[in-house]
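Peer 1: Please find the sequence and the predicted model below.
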Amino acid sequence: MPVLSQIYIYPVKSLAGIQVDQWLVDSKGLLYDRKWMLVDADRQFLSQRRLPKMALIKTRIAGEQLILSAPNQTDLALPLQSHDGDDIEVVVWHDRCIAKTCGVAADAWLSDFLQIDCRLVYQTDQDIRKVDPKYALDSDQTSFSDGFPFLIVSENSLNALNQAMQSEIDMIRFRPNLVVADCDSYAEDAWRRITINDIGFRLPKPCSRCSVPIIDPLTAETGKEPLITLNRLRKWQNKVYFGQNALHDKPGSLSVGQAVIIEKIGESQPPLSSKPV
């Protein structure tokens, strides 16, 4: 039976994530996942697509604080819960959202390291960002993710990709939230509904991949893989796919080792063969 083998949260969109063994799930996804985000002078979100150096900023949660650390920088501590800051409108892809500023000290710390004028903002519990209604229920929410609260990938999908590349990259390149073991490679392509610890997940759409997986998270240097191999094996309608976006039905908690129950399967999305070419 498939099992949940890894859990990752990314408190600040596009900064380094945190691997955890167990974590709470709230109405927007994993607790604190992409609750914070960097925006530029035009209040547009920033990501590793534009600034690969963002990968070098590490995050950790200690007590009631989010700690950011980066090479040659003193750690920056931020409160996990705060009602200070000004309300501003920010843009995530096609969504305009209300966020709160985190203060000039945080802005200066990040601007200095990234060498760009930027601001750190966060989403309060009261601010609602709905998921695209084409794929979601009216009640579905997310924080500052690209569009969905969860990304699910199986271990054997990465194993198959690494075998096809004849090299090895780590799962963190793909920035999943939930990693599943003990299933066939790309089995998740056909999953439509799964349950983990009594939380139901709907998988309405495969994840199209951008340039982020070519960035080495340890050095921020860019290469050509895995996009070359994904273009060969996982291309459909001019996009390449790896992993499945997911929505959850209710809050709860998740722990590594819990069974992943496959409730409903369908046609593979994207409609690609899982066999190596």
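Peer 2: Yep, it's here.
Peer 1: can we go C-alpha only for contacts and neighbour counts from here?
Peer 2: Will do.
Peer 1: how far is stretch 239-252 from where the chain is centred?
Peer 2: Put simply, stretch 239-252 sits 10 Å off its chain's centre (CA atoms, centre = their mean, to the nearest Å).
Peer 1: Go ahead and name everything in contact with that stretch.
Peer 2: Here stretch 239-252 makes contact (CA atoms under 8 Å, 6 or more residues apart in numbering) with 24-27, 29, 136, 140, 148-154, 176, 186, 188-189, 199-209, 227, 230-231, 234-235, 270.
Peer 1: Also stretch 114-123?
Peer 2: Defining contact as CA under 8 Å, 6+ apart, one finds that stretch 114-123 is touched by 35-41, 51, 53-54, 98-103, 106-107, 110-111, 143-144.
Peer 1: Next, the distance between the ends of it.
Peer 2: End-to-end span of stretch 114-123 (CA to CA, to the nearest Å): 22 Å.
Peer 1: Same question for stretch 190-207.
Peer 2: So stretch 190-207: terminal residues 13 Å apart, CA to CA.
Peer 1: Okay, buried residues for it please.
Peer 2: Buried residues in stretch 190-207, defined by neighbour count with 16 or more other CA atoms under 10 Å: 190-196, 200-207.
Peer 1: again, but for stretch 165-185
Peer 2: 169, 171-172, 174-181, 183, 185.
Peer 1: Could you tell me how many residues sit around Gln163?
Peer 2: 12 (other CA atoms under 10 Å).
Peer 1: Mind checking what secondary structure it has?
Peer 2: On the three-state scheme (DSSP: H, G, I helix; E, B strand; the rest coil), Gln163 is labelled helix.
Peer 1: Kindly provide the distance from it to Asn156.
Peer 2: Distance check for Gln163 against Asn156: by CA to CA, it reads 10 Å.
Peer 1: Identify the contacts common to these two.
Peer 2: With CA under 8 Å, 6+ apart, Gln163 and Asn156 have no common neighbours.
Peer 1: that older thread, nearest to Ile265, of the buried residues of stretch 165-185?
Peer 2: When the buried residues of stretch 165-185 are compared for distance to Ile265 (CA to CA), Cys183 wins out at 13.5 Å.
Peer 1: Comparison target, given below:
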Amino acid sequence: MPSLLSSINVSTIALSTAVVCALSGVAVYAIHKAYRKRRQFMKVANVCKLIIYPIKSLPGIEVNRLEVTTNGTKYGPFRDRSWLLVDKENRMITQRTEGCSKLALLSLQFKDNMLWITAPDLPTLKLKVKTEVDDEVIQTNVWGDPMEGVYCGLEAEEFFAQYLNKTGTKLIQHIPKQSVRDGYIEVNNAKVIRNAKYPIIYQDKSGLLVINQSSVDDLNSRLPTDALKTSYRNFRPNILISECDAFDEDNWQWVSIRDV
């Protein structure tokens, strides 16, 4: 039997431009791998939550709709994981970075067409979405892929440098015309390869992540009674689904939600 954590499947879905309605209970349809030759979709689950993560490795924001684009999800002008923190040497910062797990404790909200970020004892940082290159372009690297982003200013730099106690921490934003990375897809039910048809920006491997609440519940049921329980938030999905069996998503070849 595989380890419990490796058994949790955060499924990836190939992207096309469309809108996922955020209303709770929207049906999820799938083609089971066993019946993929029939190309017949059947109802398998319901959408429970939609979440977008404007800044990589910061908390997500629950929303009532998501637009699915060719390289990730979008809510109004805000694109998923389109902001990125880098250190003084322009290396990517995530919660995995030493001393940066506290990024998970920040509070984010959309307000006045801006992204507001709050932290104890710091003034609220208010970010507008950049639509063009209006400052220095920072060169960085995301999991081995050269990437770039536009510097978001001294106010953002001071906010995150103080919060993380790391001098030189900068925030950058990806602009749509800047370079993208090849996404990852699964082939032959196991092998994962890069594919330029599904581009991503600062995401780890896929532009859209889905997780099954029943799979998370199953994991928690197997943990020792005194163990800290996990949550869907630990897996940072864009779409949380419910009303299906644990790990049933492992059997889905294709997934459809509304027009996506």
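Peer 2: Cool, got the structure. All of these numbers come straight from a predicted model, not from anything done at the bench.
Peer 1: Could I get the TM-score for this pair?
Peer 2: Remark: TM-score between the superposed chains equals 0.72 [TM-score structural alignment, normalised by the length of the second structure]; 199 aligned residues with a CA RMSD of 1.6 Å.
Peer 1: returning to that earlier point: okay if I get the buried residues of stretch 165-185 of the first structure as TSV plus secondary structure and distance to Asn245 of the first structure?
Peer 2: Formatted as TSV, these follow (DSSP: H, G, I helix; E, B strand; the rest coil; distance: CA to CA, whole Å):
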residue	secondary structure	distance to Asn245 of the first structure
Ile169	coil	21
Met171	helix	16
Ile172	helix	16
Phe174	helix	12
Arg175	coil	12
Pro176	coil	9
Asn177	coil	10
Leu178	strand	10
Val179	strand	12
Val180	strand	14
Ala181	strand	17
Cys183	coil	18
Ser185	coil	16
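Peer 1: Just give me how far stretch 100-107 of the first structure sits from the chain centre.
Peer 2: The answer for stretch 100-107 of the first structure is 23 Å, by CA atoms, centre = their mean.
Peer 1: Helices of the stretch 1-150 of the second structure, residue ranges please.
Peer 2: Secondary structure of the stretch 1-150 of the second structure by DSSP state H, counting those that start in this stretch: the helices cover 4-7.
Peer 1: Now which of the contacts of stretch 114-123 of the first structure would you call buried?
Peer 2: Those of these that meet the buried threshold are 35-40, 53-54, 98-102, 106-107, 110-111, 143-144, by 16+ other CA under 10 Å.
Peer 1: before we move on, back to that, counting only strands, which of the contacts of stretch 114-123 of the first structure make the cut?
Peer 2: When DSSP state E is applied, the contacts of stretch 114-123 of the first structure are split such that Trp36, Met37, Leu38, Val39, Ile98, Ala99, Lys100, Thr101 fall in strands.
Peer 1: ok, which pair from those residues is furthest apart?
Peer 2: Maximum distance among those (CA to CA): 13.4 Å, for Leu38 and Ile98.
Peer 1: In this structure Ala246 of the second structure contacts Asp218, no?
Peer 2: Yes. The pair Ala246 of the second structure / Asp218 is scored as a contact, 6.4 Å apart, by CA atoms under 8 Å.
Peer 1: So what does Arg65 of the second structure match up with in the first structure?
Peer 2: Taking TM-score structural alignment, the alignment pairs Arg65 of the second structure with Gln22 from the first structure.
Peer 1: show me the contacts for that match.
Peer 2: By CA under 8 Å, 6+ apart, the residues touching Gln22 of the first structure are Ile7, Ser253, Leu254, Ser255, Val256.
Peer 1: now the fourth one: how far from Pro2 of the first structure?
Peer 2: I take that to be Ser255 of the first structure. Plainly put, Ser255 of the first structure is 14 Å away from Pro2 of the first structure if you go by CA to CA.
Peer 1: Now for Ala104 of the second structure: which residues touch it?
Peer 2: Ser57, Leu58, Pro59, Gln95.
Peer 1: Counterpart of Ser221 of the second structure over in the first structure?
Peer 2: Using TM-score structural alignment, Ser221 of the second structure lines up with Gln163 in the first structure.
Peer 1: meant to ask about Cys21 of the second structure
Peer 2: For Cys21 of the second structure, no residue is aligned by TM-score structural alignment.
Peer 1: any chance you could map the strands in the stretch 151-277 of the first structure?
Peer 2: For the stretch 151-277 of the first structure, the strands defined by DSSP state E, counting those that start in this stretch occupy 178-181, 191-196, 199-208, 235-236, 239-248, 252-255, 260-265.
Peer 1: and those as a markdown table, adding distance to Thr124 of the first structure?
Peer 2: A markdown table is the format used below for the strands of the stretch 151-277 of the first structure (distance: least, CA to CA, whole Å):
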| stretch | distance to Thr124 of the first structure |
| --- | --- |
| strand 178-181 | 24 |
| strand 191-196 | 27 |
| strand 199-208 | 24 |
| strand 235-236 | 37 |
| strand 239-248 | 20 |
| strand 252-255 | 20 |
| strand 260-265 | 31 |
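Peer 1: And these: which comes nearest Leu66 of the first structure?
Peer 2: Of the strands of the stretch 151-277 of the first structure, nearest to Leu66 of the first structure by CA to CA is strand 252-255, at 20.4 Å.
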